[in-house]
Each structure stands twice: as C-alpha cells, then as structure tokens.
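Novice: Predicted model follows, preceded by the sequence.
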Amino acid sequence: MKIVHGRPERAGTEERGATFDGTVWADPVLPTTDGVTINSVFFTPGSRTHWHRHEHGQILQVTTGSGWVCSEGEAPQRLGPGDVVWVPPGERHWHGASTGSALAHVAVSLGTTRWESPVSEADYLAAQQD
C-alpha cells in the first residue's frame, strides 16, 4: 500500500511542453507507482496533447471546462464536466481544450505512454465545427 498525503512537497505544478501544443499545466496526484500515473491537467483554450498511446490504457475524468477527445480514424467527441473517458490499451488518440474554453481533467495513465506527432491545426479546428 502507498498513501500520498495531499500534494507532495517535491512535486509542484509543471508546465508541459514537448508533447503538447499550447499552454498546458499538470499537477502530479500520484507519481508513477506500479505503472500507474495520475495527474491533474489544465489546458488553456486551444491547447491539446500530441497523438499518443498508453500501454495499458488511460482514464480521463473531466472536472471543468469544455474540450475534445479523438481516437485515430474517428470523429472528435466533445467533453464537459463529469465526463469520463476510457481509452483502451494502444489506441492512438489526443485530447485537449476547445478554442473557447479551458479544460481540466484528471488523467490516469496505465503503463508507458508513447508520444507521437502533433495534431495538425486543420484536424484540431475541424473538431470545433461540431
């Protein structure tokens, strides 16, 4: 058993960069333990992840704002407060805020994450047409 009491002293808010477009901030909730990582992630309007995959899947729980999640080959799906997303192991996907709203979610990542290419501006903006 491992208990993490509140916010760990060693782990402050971190601005994410190389695998995100736009300004994205993350707070660790549970540092990687037995292949599980939990982060509280805040996306400014228009920001998003690059395409990526999770070895054993990912769970996203939206806490505030409005955004999108998209699996390769599928139409982007709108996200709002209270929504929970299960991304199966190995599924290539991206997620982030809409152009007019910030988005915050808790991300539970299972196993290693394989980061890939950025989401094209055209693909991202196509999601906004919904």
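Specialist: In hand now; what should we look at?
Novice: CA only for contacts and neighbour counts going forward, please
Specialist: Noted.
Novice: what residue lies at the spatial centre of this structure?
Specialist: What sits nearest the mean C-alpha location of the chain, by C-alpha atoms, centre = their mean, is residue 95, with 5.4 Å.
Novice: Please settle this for me: is it part of a strand?
Specialist: Yes. Judged by DSSP: H, G, I helix; E, B strand; the rest coil, residue 95 forms part of a strand.
Novice: from memory it sits against residue 67, does it?
Specialist: Yes. Between residue 95 and residue 67 there is a contact under C-alpha atoms under 8 Å: 7.4 Å.
Novice: and here's the other structure:
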Amino acid sequence: MIIEPKPATVKGPVDWFTGDVWIDAIATRKPAPSRMIAVRVRFAPGARTAWHSHAHGQTLHVTAGIALMGTRDGTILRVHPGQTVYTPPGEEHWHGATPGDFMEHLALVEGTADGDGATWLEHVADDDYHRP
C-alpha cells in the first residue's frame, strides 16, 4: 500500500467548462488492468460542463448543492446531495451548478487506453442551461 500525495487543485479548462470550476484528483489512472479515475469537482453558481460523453460511462455522486444534469433530448435532472447518477457509455450530457448556488460532485469514470475516455463537444447554450 502507498499513501499518495494530494495533487494541487486545478482550475477547470475553459474548453470544457463555462464559469469557474475547480478539480481535485482523488484516484489517478494506475497501470493496467486498472482503469479507474475519480475526481472531486466544485462548480461556482451557474458554472457547467460543455456537452461531453464517456467511452465507458460515468457515475456522478453529488456531495453538496444541487446539480443540474442535462441530456440532448432536453431533459434536465435536479440531483441532490447523497444522490448518484449513472450516464451510460456514449450518452452526450452536461452537468453543473444551479444559477444561485455552488455544487460539488464526485466523478467516477473508467479510462481508455489513451486517456480518460471523455469526448468533449461544444459549450452548453444558455437556453439549454436555463430550460425549465
């Protein structure tokens, strides 16, 4: 067993996020056969991801605030602390904070041979984010 040093918190890249987002690595990719990656992501009010998908799916566990999670068909879920959402492989989606509050979630994914398995797409339009 090894106690790993805590990596520094990093700001979410502007290509992947709208608004202010901070990422803390919890579990980084280990040598095969492991593919697990886990991060804590904190979103400022109104911040959100761009549209994206994951090769092996994604599990999100909300730890603080209320998360908004949207799908291409226009559905927006409101996810509360303690709730977990699974997004199947290849499903395009976004997630973020409500306009008035911070939100934090744990993101769990299985990486691919060449990285984290995420495919990043265009930013979420304000009309899609504010959809009732």
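Specialist: Yes, it's here. All values derive from a computational prediction rather than experimental measurement.
Novice: where does the TM-score land?
Specialist: In this superposition the chains share a TM-score of 0.88, using TM-score structural alignment, normalised by the length of structure 1; 123 aligned residues with a C-alpha RMSD of 1.4 Å.
Novice: Looking at structure 1, which strand is longest?
Specialist: strand 24-33 (DSSP state E).
Novice: Tell me the helix or strand right after that one.
Specialist: Using DSSP states H and E, the helix or strand that follows strand 24-33 of structure 1 in sequence is strand 36-43.
Novice: Superpose on structure 2 and give me the mean offset of the following helix or strand past that next one.
Specialist: Sequence-wise, the next helix or strand downstream of strand 36-43 of structure 1 (DSSP H and E) is strand 48-49. Following superposition, strand 48-49 of structure 1 is found to deviate from structure 2 by 0.3 Å on average (mean C-alpha distance after the TM-score superposition for structure 1).
Novice: And strand 48-49 of structure 1, what does it pack against?
Specialist: strand 20-21, strand 93-97 (3 or more C-alpha pairs under 8 Å, 6 or more residues apart in numbering; DSSP states H and E).
Novice: what's the most buried one of the ones you listed?
Specialist: Scoring those by mean neighbour count under mean count of other C-alpha atoms under 10 Å gives strand 93-97 as the most buried, with a mean of 25.
Novice: quick one on the thing from earlier: what about the longest strand of structure 1, distance to the chain center?
Specialist: Offset of strand 24-33 of structure 1 from its chain centre (C-alpha atoms, centre = their mean, to the nearest Å): 11 Å.
Novice: How about residue 101 of structure 1, nearest residue that isn't a chain neighbour?
Specialist: residue 45 (4.9 Å; C-alpha to C-alpha, 6 or more residues apart in numbering).
Novice: which one in structure 2 is aligned with that neighbour?
Specialist: Taking TM-score structural alignment, residue 45 of structure 1 has residue 45 as its aligned residue in structure 2.
Novice: how far away is its match from residue 21 of structure 2?
Specialist: 10 Å (C-alpha to C-alpha, to the nearest Å).
Novice: Comparing these two, which residue is more hemmed in?
Specialist: Regarding residue 45 of structure 2 and residue 21, a neighbour count based on other C-alpha atoms under 10 Å identifies residue 21 as having more, with 25 against 18.
Novice: between the longest strand of structure 1 and strand 93-97, how big is the angle?
Specialist: Angle between the axes of strand 24-33 of structure 1 and strand 93-97 is 130 degrees (criterion: axes from the mean of the first three to the mean of the last three C-alpha atoms, to 10 degrees).
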